[in-house]
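[1] coords below, sequence missing:
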């Protein structure tokens, strides 16, 4: 799909102020509301805009602990990867699942209310995930940059 300078201007404004009313977005992007609507529909149809969502700060809701768990899976079982991913998706506290090439096969981001809660999740749900050959964990200390901005 072709994205021109006007589309990029619209996308930059959407990223800068996600909750902006459409009329204000059109004005900031320098297009008419009708043109904005047509371009947004084109960007959605082309898969450039996959959706618009609320970004919720789970820390403000009492989730204080974030742990990144890196897994190496058993390679002998032909469905190990699919079964691990399916089971990990069923853990409500898993907020992100990523797959990799190299030594680490899968990374899970897990949140918990506090360390006692994390210990419960770890013992009851994480250790019960199938086909784990090796695991490493990283406790998040601080986030220095967390951005969805693109160089548009």
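    Noted; the coordinates are in hand. A quick note: this is a predicted structure, and the numbers were derived from the prediction, not measured.

[2] C-alpha from now on. contacts and neighbour counts both.
    Noted.

[3] Now do the SS call for the spatially most central residue of the chain.
    Centroid-nearest residue in the chain, with CA atoms, centre = their mean: residue 96, separated by 5.8 Å. Three-state call for residue 96 (DSSP: H, G, I helix; E, B strand; the rest coil): strand.

[4] Report the contact partners of it.
    107, 108, 109, 110 (CA atoms under 8 Å, 6 or more residues apart in numbering).

[5] Restricted to strands, list those.
    107, 108, 109, 110 (DSSP state E).

[6] Structure two is appended below for comparative analysis:
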């Protein structure tokens, strides 16, 4: 279980992940070595999985994001595994989610423009195994995209 100090550390890290350990320790009111030990413990217990750079794919020339809601042929026992394994190989698929319900898998696909998306869709997406039905939803705006937790 997390104590109040762990939660405070995580709140500060979410708010400003680039803060150095000495600066973060000063803000929290503890020594850098004690903070390092706490961070090691949070990593060992799997609370902190790592740090990463969040890249703005639009700044790299990708202007289109499409959400593909896919229903698979569930009469095939390995349909999910084979579909997901193949979808992971498509570089423009930036997210894969599975669901219980009418939709089985959702893919987020990015592309430079609509012509590029059509190429990806025709040459890679439609060749994925076990697709029973697919629906494309074109993203108009991203209203909220925040991975911070209410700690």
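    All right, it came through fine. These figures come from a predicted structure and were not determined experimentally.

[7] In TSV: the ones in strands among the contacts of residue 96 of structure 1, plus neighbour count and distance to residue 65 of structure 1.
    Below are these laid out as TSV (neighbours: other CA atoms under 10 Å; distance: CA to CA, whole Å):
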residue	neighbour count	distance to residue 65 of structure 1
107	19	16
108	22	14
109	19	10
110	22	8
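
[8] excluding its backbone neighbours, what's nearest the residue of structure 1 most remote from its centre?
    Taking CA atoms, centre = their mean, the residue of structure 1 most remote from its mean C-alpha position is residue 32, at 32.3 Å. In this structure, residue 32 of structure 1 finds its nearest non-sequential neighbour in residue 26, 5.8 Å apart by CA to CA, 6 or more residues apart in numbering.

[9] what secondary structure does the one you found sit in?
    Classified using three-state DSSP, residue 26 of structure 1 is helix.

[10] So residue 129 of structure 2 is in contact with residue 81, correct?
    No - look at residue 129 of structure 2 against residue 81 with CA atoms under 8 Å: they stay out of range, at 9.8 Å.

[11] Now do the same for the residue farthest from the centre of structure 1: its match in structure 2.
    With TM-score structural alignment defining the correspondence, residue 32 of structure 1 maps onto residue 31 in structure 2.

[12] ok, residue 129 and residue 81 of structure 2, which is more surrounded?
    residue 129 (19 against 11; other CA atoms under 10 Å).

[13] what's the neighbour count on the closest residue to the more buried one other than its chain neighbours?
    Among residues not flanking residue 129 of structure 2 along the chain, residue 83 sits closest, at 5.4 Å (CA to CA, 6+ apart). When neighbours are counted by other CA under 10 Å, residue 83 of structure 2 registers 17.

[14] aligned partner of residue 83 of structure 2 in structure 1?
    Match for residue 83 of structure 2 (TM-score structural alignment): residue 84.

[15] Report the separation between its match and residue 42 of structure 1.
    Residue 84 of structure 1 sits 37 Å away from residue 42 of structure 1, going by CA to CA, to the nearest Å.

[16] do residue 89 of structure 1 as well
    In this view, residue 89 of structure 1 and residue 42 of structure 1 are 32 Å apart by CA to CA.

[17] What segments of structure 2 are strands?
    So, for structure 2 - with DSSP E - the strands run 64-72, 93-98, 105-111, 131-138.
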